[in-house]
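J.: Pasting the sequence and the predicted model now:
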Amino acid sequence: MHYLRILLFLAAFWWFLSGYLLALILALGTLSVLLVTWFVHRMDRVEGGYQRLRVGLGLFRYLGWLMWQVVLSNIALVRCIWDPALPIRPVWKRLDTRVATPFEKALYANSITLTPGTLTTDVKDDHFMIHCLDPAGLQELKGGEMEQRIRSLGI
């Protein structure tokens, strides 16, 4: 039943984005949806079964907050690039974290990478290796607001 829901959701989403009803396009879309569903099935077997993601209002609030952080980071990065008086001082440091579940770790690492000027280069047990174009970005991460928001989701 889980895979049927995934298949139907992907098919509807693909059709919504495509909007075409030509035979070739429908055949390629069907092939794409079947291939992605097969990949999901294989990933579930490798990782020990599927885990239900509890999507609540908190996740949407977090994504809205993250989008705002991306906008703010874009502005800061553009200022840093366009203004020669603001030097780029890259740092590569270890960031200790207290996120617990694999999903929280993935969400945190990807959120850091999505934010312009920062990149998660490695994820180990309870720490990440982070590359930042400016030490202020690393200090902001060490402040812990992003981590706290992810931990409060309870995923």
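T.: Everything's here; your move.
J.: all contacts plus neighbour counts: C-alpha atoms, from now on.
T.: Noted.
J.: who touches the most centrally placed residue in the chain in this structure?
T.: Nearest residue to the geometric centre of the chain (C-alpha atoms, centre = their mean): N110, 3.9 Å. By C-alpha atoms under 8 Å, 6 or more residues apart in numbering, N110 lies in contact with T120.
J.: adding another structure so you can compare the two:
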Amino acid sequence: MALWLLMSGLYEPLIIGFGVASVLVVVLVAKRMDAVDGDHLDIRLKPIKTAQYIVWLLVEIAKANWTVTKIVLSPGMEMRQHLFSVRYTQRSDLGQVIFANSITLTPGTISVEVEPGHFLVHALAYSAHDHIALADMDRRVTAIEAMGAA
């Protein structure tokens, strides 16, 4: 709410009142939802390793963007679409979600299906190097999980 106030520059009492009321409604709804299902997610990640992973992922996204751009702009470039299985080693649901979303965030690849122990991945420009790159990504995501994550 404070960020919105700073960025909007609107400090009228009615607007601030609506903002406070909105925040309270969201907090109450969230508390009520939590009381109903009792589903909790423990976020156990190593902060420094997570920051390093995010930087690495952004670089990988930029490199993959360049590859996809070349495919789109070069009608003669051969697309080698392929569905393949990628094993994961994450111990927590959060780690698996981070890995699957990292695959999907990388242009040209998407996590299609989750099975115990592996993901089904679609690649726009498949190469044998994809397995090596995704194994490296899997290793990096596993490294950000804190010990004791279940």
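T.: Okay, I see it. For clarity, every value in this text was computed on a predicted model and none was experimentally measured.
J.: And the TM-score between them?
T.: The TM-score (TM-score structural alignment, normalised by the length of the second structure) is 0.77; 145 aligned residues with a C-alpha RMSD of 2.8 Å.
J.: what do we get in the second structure for the residue nearest to the centre of the first structure?
T.: When the second structure is aligned by TM-score structural alignment, N110 of the first structure is paired with N101.
J.: In terms of helices and strands, where is its match?
T.: Per DSSP states H and E: N101 of the second structure is located in helix 93-105.
J.: What is the mean deviation of that helix from its aligned residues in the first structure?
T.: For helix 93-105 of the second structure, the mean deviation from the first structure after alignment is 0.6 Å (mean C-alpha distance after the TM-score superposition for the first structure).
J.: next one: that helix to chain centre, how far?
T.: Chain-centre distance of helix 93-105 of the second structure: 5 Å, with C-alpha atoms, centre = their mean, to the nearest Å.
J.: tell me what the strand or helix carrying A30 of the second structure is packed against?
T.: For A30 of the second structure, the element it lies in under DSSP H and E is helix 13-37. Helix 13-37 of the second structure is packed against no helix or strand, with contacts defined by 3 or more C-alpha pairs under 8 Å, 6 or more residues apart in numbering; DSSP states H and E.
J.: cutoff 10 Å now
T.: Secondary-structure packing of helix 13-37 of the second structure (3 or more C-alpha pairs under 10 Å, 6 or more residues apart in numbering; DSSP states H and E): helix 2-8.
J.: what's the average distance of the helix it packs on to the first structure?
T.: Mean deviation of helix 2-8 of the second structure relative to the first structure after superposition (mean C-alpha distance after the TM-score superposition for the first structure): 4.0 Å.
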